[in-house]
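Novice: sharing a sequence plus its predicted fold:
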Amino acid sequence: MKNSQTQILIYGANGYTGKLIVDEAINCGFKPILAGRKKEAIANLAEVKGLPARGFSLDSVEQIATNLKDVAVVIHCAGPFSATAHSMMLACLKSGTHYTDITGEISVFELAQSLNQQAIDAGVVLCPGVGFDVIPTDCLASQLKQKMPDATHLALGFDSASGMSPGTAKTSVEGLGVGGKVRKNGQIIQVPLAYKTREIDFGNGKKNAVTIPWGDVSTAYHSTGIPNIEVYIPISPRGAKRMARLNWIRGLLGLSFVQKLMKNKIEKTTKGPNSEQRANAETFLWGEVKNSAGKVISATFKTANGYELTYLGAVEVAKFLINNQVNGGAFTPSKLMDNQLVERLPGTSSISFVER
């Protein structure tokens, strides 16, 4: 194991979620290295926290690897991860550093799986999605698969009243230009925004819901092998119609200058929920599996606010990697640890299953 004083490096430590993860790491007795692209912001934060700092960009794999040479685990928090994960993963493979991040982006999960053999050869763990994206839904998918080993269809969903951080909002903006995604017969396919609607009781009453391109379209397949997967969030019928109308201008929304305008506005106006707002915004999770005979098992449970769960989950996974000898490879959270991981995090209820 690498030097205990530099076991964890938090990249993007000056961001909204990065700061929460820094505080949790300190609370757990770690002295993480704070890192990021904005050297002055990182240095100022590190001085306040009494921690070491490193400022470096993600433009050069060699440069990143040099900065990771004494690091056991990276918690990567600088999104959008579609633009930042690849170079960080390659650098981790080069430096022998375990990689984790807090993404919910399908492309990043698929990237990690494509590097599985390289990770095995390097003895390095690649485990994106160690936050709200996707620990709760990943653990739920795995438990539902255990309840129904012959499941052919999986649907997952969540209902959260939490506001967005700047990073999450920017990722959502990118998604507008890409459209929706589901998994069908084992393959991820592109579909229109608001592709499907259905009524779902997430544990707090029935609501209209629509499909979204959430990370489980990738991860749940790698955790369960179920070939047909959809993910839902609640939205009013009127809101669903507005979302569907965006399909008409999706090409425009994907243009680089339009993306830049929307992201600049987010930078100026979006701050993320404060501690009181997070404490009062629990999240409701739902899942359902079906088999070819038409049997259905559904499940619901509650967790803490998504950002609370993210900092708790990210540090819990890092702690596991530091304290255990783990073979290299690409993992989902439930495959890396176990599918009860979410239930060990503060604020999570027990999972309730119903068969019909």
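Specialist: Everything's here; your move. It should be emphasised that the depicted structure is a prediction, and the values quoted were computed from it without experimental measurement.

Novice: okay, CA-based contacts and neighbour counts for the rest of this
Specialist: Will do.

Novice: pull the contacting residues for Thr152.
Specialist: For Thr152, the contact set (CA atoms under 8 Å, 6 or more residues apart in numbering) comprises 226-228, 289-292.

Novice: which among those count as buried?
Specialist: Neighbour counting with 16 or more other CA atoms under 10 Å marks 226-228, 289-291 as buried within the contacts of Thr152.

Novice: for Gln118, list the residues it contacts.
Specialist: Contact analysis of Gln118 by CA under 8 Å, 6+ apart lists 93, 329.

Novice: what helix or strand is it located in?
Specialist: Assigned by DSSP states H and E, Gln118 belongs to helix 116-122.

Novice: and the next helix or strand past that helix?
Specialist: strand 125-127.

Novice: tell me which other helices or strands that following strand touches.
Specialist: Here strand 125-127 touches strand 98-101, helix 116-122, strand 329-330, going by 3 or more CA pairs under 8 Å, 6 or more residues apart in numbering; DSSP states H and E.

Novice: and of those, who's closest to Asn247?
Specialist: strand 98-101 (30.0 Å; CA to CA).

Novice: after that closest one comes which helix or strand?
Specialist: Using DSSP H and E, the helix or strand that directly follows strand 98-101 along the chain is helix 106-114.

Novice: thinking again about what came up before, how far does the helix holding Gln118 sit from the chain's center?
Specialist: Centroid displacement of helix 116-122 relative to its chain, using CA atoms, centre = their mean, to the nearest Å, is 22 Å.

Novice: do the same with stretch 263-276
Specialist: Per CA atoms, centre = their mean, the displacement of stretch 263-276 from the mean C-alpha position of its chain is 19 Å.

Novice: buried stuff in it?
Specialist: 263, 266, 270, 272-273.

Novice: for stretch 176-187, same thing?
Specialist: Those would be 176-183, for stretch 176-187 by 16+ other CA under 10 Å.

Novice: so which of these are in strands?
Specialist: Applying DSSP state E to the buried residues of stretch 176-187, the entries found in strands are 180-183.

Novice: any chance of a markdown table for those residues, columns distance to Asp216?
Specialist: Converted to a markdown table, these look like this (distance: CA to CA, whole Å):
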| residue | distance to Asp216 |
| --- | --- |
| Gly180 | 13 |
| Lys181 | 10 |
| Val182 | 9 |
| Arg183 | 9 |
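
Novice: element containing Tyr311, please.
Specialist: If you go by DSSP H and E, Tyr311 is part of helix 306-323.

Novice: which other helices and strands contact that helix?
Specialist: Other helices and strands packing on helix 306-323, by 3+ CA pairs under 8 Å, 6+ apart, are helix 16-27, strand 73-76, strand 98-101.

Novice: among the ones you listed, which comes closest to Val125?
Specialist: Closest of the helices and strands packed on helix 306-323 to Val125 is strand 98-101, at 4.8 Å (criterion: CA to CA).

Novice: off-centre distance for the closest one?
Specialist: Put simply, strand 98-101 sits 12 Å off its chain's centre (CA atoms, centre = their mean).

Novice: kindly report the same for stretch 68-88.
Specialist: Distance, centroid of stretch 68-88 to centroid of chain: 13 Å (CA atoms, centre = their mean).

Novice: this is the comparison structure:
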Amino acid sequence: MNDQKNDKKIMIYGAYGYTGELIAREAVARGYRPVLAGRSAQKLQPLAEELGLPAMAISLDASETLERTLREMDVVIHCAGPFSATAEPMMRACIATGTHYQDITGEMQVYQRAHAMHEEAKAAGVVLCPGTGFDVIPTDCLASALHDAIPTATHLTLGFDSDSALSPGTAKTSIESLGIGGAVRRNSTIEIIGHGELTRSIDFGRGEKFAVAIPWGDVATAYYSTSIPNIEVYIPMSPRRAKQLKRLNALRWLLKFSWVQKWMKEKVDRSVSGPSAEKRATQKTWVWGEIRNDRRGERKIARVQTANGYDVTVYGSLAVMEFLLGYQGAGGYFTPSKLCGYKLVEQLPGSSAIKLGID
């Protein structure tokens, strides 16, 4: 085993979750020995024993214990949701201890919070880089590549098409947005729109499909990467399902209640499990982007194909981790493309090169 890898201290917090466990196993396969951490000692122990790794049960509320542990760490990969509740305590502990922070969230409010903490992180020399998984590496890298092609762009549209099933954590995150609505960026400001309100036809890479705008993280992060004032993100959806989604707008007031969300999340725990390795191997993802300068009549599109979203999260998280282990630059908030460059997505196993064109 590489001695240099042994010298680096990495914590995976939330290591017993579906994606956290995948990241831990791949880290070990690459010769790293991360510390596995999370809230439950009972859930940590079997994985830690199997992988022969140190484990620590730490609550995010126990700030003194958390900070004492983090002082020994170079990088934290934060995998414990819901990130709307867990990300800020971990980011603050990382800033206090000089530990670089990354996570696998797709939650827009986490990106906004990290962005707001930029100056604190910069002063501490700490990198905050939330979204180092499928949310949002492929779309963020595509956004930056397109912005290089038309630096004066006024509009950016992104989207992706995948057959992948949801993990329990992703399903729970989706539930949290049901009571809020969709989201787009218009004239530099995020606007909440109705579910299913915006639709269009898109060829993500395997033929034209009906698509619906969703409140994906790039509505925040692509703006931080490119400063383009108008941003939308789409996924394919059948017109019938889009109509069903639209009907939820009348129930948004009800779906906001914590008891409703708790009931729905409990259903997820009982019925949803992450896809198997065999399933993931057969489920590729097609990512698409369109950039325009309407004043000049300029337009370009780009596409990139990636592995299954969960594999992208594993490979992307470890690629950013390895980048941070040798990082000598300034601290602050970064999107993945701002930290590592937009070619990051091309370097991940299963990814194609980014293909830029007019149509």
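Specialist: Sure thing, it's come through. Everything quoted here is computed from the prediction, not taken from an experiment.

Novice: mind checking the TM-score on these two?
Specialist: Laid over one another, the chains give 0.98 as their TM-score (TM-score structural alignment, normalised by the length of structure 1), with 355 aligned residues with a CA RMSD of 1.3 Å.

Novice: still on that earlier bit, and of the helices and strands packed on strand 125-127 of structure 1, who's closest to Lys39 of structure 1?
Specialist: Closest approach to Lys39 of structure 1 among these (CA to CA): strand 98-101, 20.3 Å.

Novice: how close does that closest one sit to structure 2?
Specialist: Mean deviation of strand 98-101 of structure 1 from its aligned counterpart in structure 2 after superposition (mean CA distance after the TM-score superposition for structure 1): 0.2 Å.

Novice: circling back to that earlier point, ok, the contacts of Thr152 of structure 1 vs Leu321 of structure 1, which is closest?
Specialist: Within the contacts of Thr152 of structure 1, the smallest distance to Leu321 of structure 1 is 27.4 Å, found for Ile226 (CA to CA).

Novice: now that closest one, what's its secondary structure?
Specialist: coil (DSSP: H, G, I helix; E, B strand; the rest coil).

Novice: what stretch of structure 1 does stretch 214-227 of structure 2 fall on?
Specialist: Aligned by TM-score structural alignment, stretch 214-227 of structure 2 corresponds to residues 212-225 of structure 1.

Novice: whoops, I mixed them up, stretch 240-258 of structure 2
Specialist: Aligned using TM-score structural alignment, stretch 240-258 of structure 2 spans residues 238-256 in structure 1.

Novice: just say which of the helices and strands packed on strand 125-127 of structure 1 is most tucked in.
Specialist: When these are scored by mean count of other CA atoms under 10 Å, the highest mean neighbour count falls to strand 98-101 (a mean of 28).

Novice: so that one matches what in structure 2?
Specialist: Using TM-score structural alignment, strand 98-101 of structure 1 lines up with residues 100-103 of structure 2.

Novice: hmm, Gly133 and Val312 of structure 2 touching each other?
Specialist: Yes: using CA atoms under 8 Å, Val312 of structure 2 is in contact with Gly133, at 6.0 Å.

Novice: can you pull the contacts of the residue nearest in space to the middle of structure 1?
Specialist: The centre of structure 1 sits closest to Asp133, judged by CA atoms, centre = their mean, with a distance of 2.6 Å. Taking CA under 8 Å, 6+ apart, we find Asp133 of structure 1 in contact with 102-104, 215, 310.

Novice: separation between it and Cys77 of structure 1?
Specialist: Distance, Asp133 of structure 1 to Cys77 of structure 1, by CA to CA, to the nearest Å: 12 Å.

Novice: give me the common contacts of those two.
Specialist: Common neighbours of Asp133 of structure 1 and Cys77 (CA under 8 Å, 6+ apart) are 102-103.

Novice: one step back: in JSON lines: the buried residues of stretch 176-187 of structure 1, plus distance to Gly347 of structure 1.
Specialist: Output for those, formatted as JSON lines (distance: CA to CA, whole Å):
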{"residue": "Leu176", "distance to Gly347 of structure 1": "32"}
{"residue": "Gly177", "distance to Gly347 of structure 1": "35"}
{"residue": "Val178", "distance to Gly347 of structure 1": "34"}
{"residue": "Gly179", "distance to Gly347 of structure 1": "33"}
{"residue": "Gly180", "distance to Gly347 of structure 1": "30"}
{"residue": "Lys181", "distance to Gly347 of structure 1": "30"}
{"residue": "Val182", "distance to Gly347 of structure 1": "29"}
{"residue": "Arg183", "distance to Gly347 of structure 1": "30"}
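
Novice: return the member of the residues you listed nearest to Val258 of structure 1.
Specialist: Ranked by distance to Val258 of structure 1 (CA to CA), those are led by Gly177 at 9.7 Å.

Novice: the closest one matches what in structure 2?
Specialist: Match for Gly177 of structure 1 (TM-score structural alignment): Gly179.

Novice: contacts only, for its match.
Specialist: By CA under 8 Å, 6+ apart, the neighbours of Gly179 of structure 2 are 251-256.

Novice: what does Ala161 of structure 1 align to in structure 2?
Specialist: Under TM-score structural alignment, Ala161 of structure 1 pairs with Asp163 in structure 2.

Novice: my guess is that match meets Gln283, correct?
Specialist: Yes: using CA under 8 Å, Asp163 of structure 2 is in contact with Gln283, at 5.8 Å.

Novice: what about the two, which has more around it?
Specialist: Comparing Asp163 of structure 2 with Gln283 by other CA atoms under 10 Å, the one with more neighbours is Gln283, at 18 against 14.

Novice: hmm, Pro275 and that one touching each other?
Specialist: No: using CA under 8 Å, Gln283 of structure 2 makes no contact with Pro275, being 9.8 Å away.

Novice: which residues do those two both contact?
Specialist: By the contact definition CA under 8 Å, 6+ apart, Gln283 of structure 2 and Pro275 are jointly contacted by Ser164.

Novice: report how many residues lie close to the aligned partner of Thr313 of structure 2 in structure 1.
Specialist: Counting by TM-score structural alignment, Thr313 of structure 2 corresponds to Thr310 in structure 1. Neighbour count of Thr310 of structure 1, defined by other CA under 10 Å: 26.

Novice: list the contacts of Thr310 of structure 1.
Specialist: Thr310 of structure 1 makes contacts with 17, 21, 102, 130-133, as judged by CA under 8 Å, 6+ apart.

Novice: let's see 7 Å
Specialist: Counting by CA atoms under 7 Å, 6 or more residues apart in numbering, Thr310 of structure 1 touches 130-132.

Novice: and Gly182 of structure 2, by the same measure?
Specialist: If you count contacts by CA under 7 Å, 6+ apart, Gly182 of structure 2 has them with 192-195, 214-215.

Novice: tell me the secondary structure at the residue lying farthest from the centre of structure 1.
Specialist: Farthest-out residue of structure 1 from its mean C-alpha position, per CA atoms, centre = their mean: Ala293, at 32.8 Å. Here Ala293 of structure 1 is coil, with the state taken from three-state DSSP.

Novice: since that was my last question, I'll sign off now.
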